[in-house]
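Visitor: predicted model and sequence follow; I will ask about them next.
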Amino acid sequence: MSAEALKGHLDGLLLASLEAGPRHGYAVIEALRDGSSGHFDLPTGTVYPALRRLEAAGLVQSGWSVVAGRRRRTYELTPAGRRALSDQRTIWDEFSHAVSTLLRPRSRGAT
């Protein structure tokens, strides 16, 4: 699925990928890809700028770690990020319910 198709949902997906704990950028990409059975295979050019934007908004914080001998920037949720994720889930539940309701087949007698 393209990054364009995820517009408006990317922040929530990124926040959800960090819910279990800190991850470096590529691990975030892998978590999105693996957690969606390959549907969300986003390029670094989409994910890294979005993580920086979320950091600037105070929803994630970053730091440096060493993974397999390499220094990597890791990202983790802030308390504000956890609240934003909760809000995103509520918004998504309401949106997906409304869309599902509209897309369900209707009986012929319905107007």
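Guide: Ah, there it is.
Visitor: from now on I want contacts and neighbour counts done on CA atoms only, so please keep to that.
Guide: Fine.
Visitor: ok, now which ones touch the residue nearest to L18 when sequence neighbours are not counted?
Guide: Spatial nearest neighbour of L18, excluding adjacent residues (Cα to Cα, 6 or more residues apart in numbering): E76 at 5.8 Å. Contacts were defined as Cα atoms under 8 Å, 6 or more residues apart in numbering; by that measure E76 touches L18, E19, G21, P22, R23, V60, Q61, S62.
Visitor: secondary structure element for E76?
Guide: Following DSSP states H and E, one finds E76 within strand 70-77.
Visitor: what residues of that strand count as buried?
Guide: In terms of neighbour count (16 or more other Cα atoms under 10 Å), strand 70-77 has its buried residues at R72, R73, T74, Y75, E76, L77.
Visitor: that strand: how far from the chain's middle?
Guide: 16 Å (Cα atoms, centre = their mean, to the nearest Å).
Visitor: ok, stretch 88-105 next?
Guide: Taking the mean of its C-alpha atoms, stretch 88-105 sits 18 Å from the chain's own mean (Cα atoms, centre = their mean).
Visitor: surely L15 meets L85?
Guide: Yes - taking Cα atoms under 8 Å as the definition, L15 is a contact partner of L85 at 6.0 Å.
Visitor: this is the other structure I want to compare:
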Amino acid sequence: MANDTQILKGLLEGCILKIVNKEETYGYEICERLIDYGFEAISESSVYPILIRLEKKKLLYSIMKKSSLGPMRKYYYLTEEGVVELKDFILSWDKIKKNIDNVLEG
């Protein structure tokens, strides 16, 4: 489908919020988790613009911390607004998934 990329961008925002909600994490680790979940074509060049967008929307905030493996890393956390957005995303996804399943099974 031609619009796979646009659909995926919106869904990735919700997925990233969920990953960040579990524990503090940084960009590369988010990419690795997405790959582990099956998003094989995901790259850092896809994830970092989403992280920037989520910070601009005040759904995430970040703190630079020392890394035991090298340079400082930017760790991401959900804001209160991010928690609300994640809950809304999950509710919306459940509804959309149910509707699509109805069509595909019907």
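Guide: Yes, it's here. Predicted, not measured: the structure shown is a model, and the values here were computed from it.
Visitor: quick TM-score on the pair, please.
Guide: The TM-score (TM-score structural alignment, normalised by the length of the second structure) is 0.87; 101 aligned residues with a Cα RMSD of 1.5 Å.
Visitor: wait, which of the buried residues of strand 70-77 of the first structure is closest to V47 of the first structure?
Guide: V47 of the first structure lies nearest to Y75 out of the buried residues of strand 70-77 of the first structure, by Cα to Cα, at 11.8 Å.
Visitor: isn't the closest one up against L18?
Guide: Yes - here Y75 of the first structure lies in contact with L18, judged by Cα under 8 Å, at a distance of 7.4 Å.
Visitor: setting the sequence-adjacent residues aside, check what's closest to G38 of the first structure.
Guide: According to Cα to Cα, 6+ apart, the nearest residue to G38 of the first structure is L32 (8.0 Å).
Visitor: thought F40 was touching that neighbour, still the case?
Guide: Yes - the pair L32 of the first structure and F40 qualifies as a contact (Cα under 8 Å) at a distance of 5.8 Å.
Visitor: now the strands for the first structure?
Guide: Secondary structure of the first structure by DSSP state E: the strands cover 23-24, 60-67, 70-77.
Visitor: nearest to L6 of the first structure, of those strands?
Guide: Judging these by Cα to Cα, what sits closest to L6 of the first structure is strand 60-67, at 19.6 Å.
Visitor: could you check the angle the closest one makes with strand 70-77?
Guide: 150 degrees (axes from the mean of the first three to the mean of the last three Cα atoms, to 10 degrees).
Visitor: list the helices and strands strand 60-67 of the first structure packs on?
Guide: Helices and strands touching strand 60-67 of the first structure, by 3 or more Cα pairs under 8 Å, 6 or more residues apart in numbering; DSSP states H and E, are helix 44-56, strand 70-77.
Visitor: in JSON lines: these, plus distance to H9 of the first structure.
Guide: Shown next, in JSON lines, are those (distance: least, Cα to Cα, whole Å):
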{"stretch": "helix 44-56", "distance to H9 of the first structure": "11"}
{"stretch": "strand 70-77", "distance to H9 of the first structure": "17"}
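Visitor: picking that back up, quick one: the strand holding E76 of the first structure to the second structure mean distance?
Guide: Taking mean Cα distance after the TM-score superposition for the first structure, the mean distance separating strand 70-77 of the first structure from the aligned residues in the second structure is 1.0 Å.
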